[in-house]
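J.: Next one to model:
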Amino acid sequence: MSLLVDVGPLRTSPHYRRLWFGNTVSWVGQGMTALAISLQVYDLTHSTFSVGLVGLCSLVPLVVFGLYGGAVADTVDRRLLGLGSAIGSAVLSLALASAAFAGFHHVWFLYAIVALQAVCAALNSPARSAMIPRLLEPAQLPAANALNSMTMTFGTLVGPMAGGLIVGFWGYQAAYTIDAVAFCASLYAMWRLPSMLPDRVGAKRASVLDGLRFLGTRPNLRMTFFSDFCAMILAHPRALFPAVAAAWYGGDARTTGMLVAAPAVGAFLGGLFSGWQGKVHRHGLAVLIAVSAWGTAVAVFGLTRQLWLGLLFLGLAGAADTVSMVFRNTMLQVAAPDEMRGRLQGVFIVVVSGGPRLGDFLAGSVADLASPTVAATGGGVACVVAVVLLGLKWRGFARYDAREPTP
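T.: Purely as a prediction, here's the structure:
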């Protein structure tokens, strides 16, 4: 059994291969644009608060339209929805580039573009995720989700670095233009896909509330979200990094950057060495172990006072998060009926987008009231305790077998 990521889905499905490549290129481009917008907002306002509002402008549309986009994906041809939203994202990048070339520099315009980009992403992501089970065999989905996790991590790491270099050498116009061109890969992949009408499309309507009611009666699928909340809300140390970089490690902004990058590096390596995951059938148990490992790593990070140890345990936390994400997403794709996949992926977007931000607020509040050590170590321990209690309450989750998926 190879430890390296299983690239079988790329070999066996040309449609998935094009979709994965296009998504990888687009993620890098979006990472470039995200950094360029933050830099441009700061250049215009010299206010970190104004830069922080960029995140809020994207969060609200992602949460609102994530649920709506999932419902739409369960009603219409998912190929057309994915293609249309990708075209929208490309047009918005062109608008950014055109404004930069024309000298149209206004913060409100950048905020509006960020919000509209989030709307396009909220419509695109559920459609794209719901397509994958139609392109691959169920046994290949863990490998596909590991490959997808590498795409996101690669874009998160490389995109901002490339964006900083490109803005520094050639300006905002170049970064935005490259992002617009990068969308061509995603557009081509979507164009080549066959029609992706959801099952039972004749119902004409897919209600968000129906999706939530369905989730409320399916304990195994519901647990995929609860377990992620344990990690992302109770044990999310990102907000602590600027403070602990100086207080614990005697570092500066570069140290903060290393702390921010460490979980992403660990997540990428977790995806790279994911070949063993295709042999695992007890996906629920794997999620419980992975989330417990995340919480344990964060708790130990809170006790470290040597930088290399802190980076090591943050990297281990990132690797554990990738394992959890792969199996949680696979359960959503396999155990949910096709006509519900879009709506559940919409809920997934809300959890992924909102959970870490709630975690930032909680960690920052606890650190101010007590200390960063209490916030990190206490949060990690709370995560482990919470996920163990959830596992004891819904014991069927640990017995979930991918060969006989039960939602």
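J.: make it CA atoms for all contacts and neighbour counts henceforth
T.: OK.
J.: From Phe226, how far off is the residue nearest to the spatial centre of the chain?
T.: Among the residues of the chain, Val352 comes closest to the average C-alpha position under Cα atoms, centre = their mean, at 5.9 Å. Distance of Val352 to Phe226, computed by Cα to Cα, to the nearest Å: 12 Å.
J.: And Arg79, by the same measure?
T.: From Arg79 to Phe226 the distance is 30 Å (Cα to Cα).
J.: and what of Gly302?
T.: 24 Å.
J.: More neighbours: which of these two?
T.: Ranked by neighbour count (other Cα atoms under 10 Å), Gly302 and Phe226 place Gly302 first, with 25 against 15.
J.: My guess is that one contacts Ala376. True?
T.: Yes. Gly302 lies in contact with Ala376 (Cα atoms under 8 Å); the separation is 4.8 Å.
J.: how far away is the residue nearest to the centre of the chain from Gly168?
T.: Distance from Val352 to Gly168, counting by Cα to Cα: 31 Å.
J.: for stretch 388-398, which positions count as buried?
T.: Val388, Leu390, Gly391, Phe397, Ala398 (16 or more other Cα atoms under 10 Å).
J.: for comparison, sequence B:
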Amino acid sequence: MRVLKKSPLARVLPDLAPLRDSRDFRLLMASGVVTMVGTFVTMVALPFQMWQLTGSYLAVGMMSLAEFVPMVVCGLWGGAIADSLDRQKIILWSEVGLAATASALMVNAMLPEPQVWVLYVVGALSVGLACLQRPSMESLIPQVVRHDQLGAAAVLTSLRWNFGATVGPALGGWMVAELGAAAAYGLDAATFLLSMALLWRIGTRPPAADAAPASLRSLVEGVRYAVRRRDLMGTYLVDIAAMVFAMSTALFPALAEQYGAESATGLLYSAGAVGSLLASLTGRWTARVHRQGMGVIVAAMVWGAAVALAAAVPGFWALFACLALAGAADMISGIFRSTIWNQTIPHEMRGRLAGIELLSYSTGPMLGNTRASLMSQLGGTRFSLGAGGVLCVAAVAALAAALPSFRRYDSRTDEHALTERARRAEQALA
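T.: Below you'll find the model as predicted:
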């Protein structure tokens, strides 16, 4: 019997097996593509409308501060309820709430005098609902995808995110400029209605029979479990270090001005998404990697090195290329982290750990941009960019040395991965 060899292209393009084999994963992906575009449209429309109404940079910046507390509280609580209630119902009811918040923003934008406080309050509520939903969404994936296909599923979900991150802001910017903020919010509300129709078809996913009710105690149990797992702590700490030291999007307007390309500032913001999209499209190889811990370390160090190199390059397009490389490395790191999480975390803990994951990759960029702004005040934008990249590489190297179990993680031999694989195989036979 002759075995057909895969073409070089087939070896790098995403593996579509999870989509072929799991109806529920197809529904989740379709829902995610739709809502991701709408969400990014609103992410552009909200600050744009705030600027139109106030003309104040401070007012725009305060929107992030208003969203911080709901993000932290709802992210953690969302993880607790994901382990104690039906995850499909949590996702559905969150979609209802998100459709309502988008509709409220649309109505406010249609008023003769839109109210600024509505943007703060409803925007914060929308972020809270999204963070409440996210742990259930993340913890549902291991339930609908085979254990051996979780790496491929991580690539596909990253591709979904990058599609939204690329198309959504461009569409949002055009809609706000040509049709107004109300149209942008209306599109977002419509995407949630379509998403609900898709998610309704997913089977219910009740919690484990012995699941603990959502409480402060269950939250603490989740944190304790994460702390005991040094490999998991490695995924969180490396990502936070990478973002704190090398995230520098706050510097992009000043960098564009220094290169004499103020009109191309938006390209700098899109560079990382372009690199991430390319990494997702060619990321099939990541599913063949078994030492994902080392993969996270190397990718995070490449991210930092690319940012440091961006400070030294002479031309605008070279800067764009460095930022795109950084975005690609960050996406590869994210794929490996997601694979470790989904391969090793028990079903009954997956929601609470997803809440912790949400905080780890949400707070880092906020702190990183604060760090970048302060360092630029001390030594200029290039100093901030270069020093941040170098500090990132050093911090990741130090964490790799301090966490040998994370550095040596291998999905073929790790006790937690083997336990989960055996449990999933037993469930399949039952």
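J.: Does Ser186 of the first structure touch Tyr16 like I think?
T.: No. Applying Cα under 8 Å, one finds Ser186 of the first structure not in contact with Tyr16, separated by 11.5 Å.
J.: Settle it for me: which of the two has more neighbours?
T.: Ser186 (25 against 22).
J.: Which position in the second structure pairs with that one?
T.: Superposed on the second structure with TM-score structural alignment, Ser186 of the first structure falls opposite Ser195.
J.: Helices along the stretch 251-400 of the second structure, start to end?
T.: 252-258, 265-281, 292-310, 316-344, 350-379, 381-402 (DSSP state H, counting those that start in this stretch).
J.: whereabouts in the first structure does the last one align?
T.: Mapped onto the first structure with TM-score structural alignment as the criterion, helix 381-402 of the second structure occupies residues 372-393.
J.: same deal with stretch 79-87 of the second structure?
T.: Under TM-score structural alignment, the match for stretch 79-87 of the second structure is residues 70-78.
J.: so how far is the first residue of that stretch from its last?
T.: 10 Å.
J.: Quick check: Ser333 of the second structure touching Ala299?
T.: Yes. Ser333 of the second structure is in contact with Ala299 according to Cα under 8 Å; the separation is 5.3 Å.
J.: Have a look at these two and say which one is more surrounded.
T.: Applying other Cα under 10 Å to Ser333 of the second structure and Ala299 shows that Ser333 carries more neighbours, namely 28 against 23.
J.: tell me the contacts of that one?
T.: Gly295, Val296, Ile297, Ala299, Ala300 (Cα atoms under 8 Å, 6 or more residues apart in numbering).
J.: can you check His106 of the first structure too?
T.: Applying Cα under 8 Å, 6+ apart, the residues contacting His106 of the first structure are Leu44.
J.: Would you mind finding the match for it in the second structure?
T.: Match for His106 of the first structure (TM-score structural alignment): Gln115.
J.: Now do that match against Gly364 of the second structure, distance only.
T.: Per Cα to Cα, Gln115 of the second structure is found 31 Å from Gly364 of the second structure.
J.: Kindly report the same for Ala181 of the second structure.
T.: According to Cα to Cα, Ala181 of the second structure and Gly364 of the second structure sit 29 Å apart.
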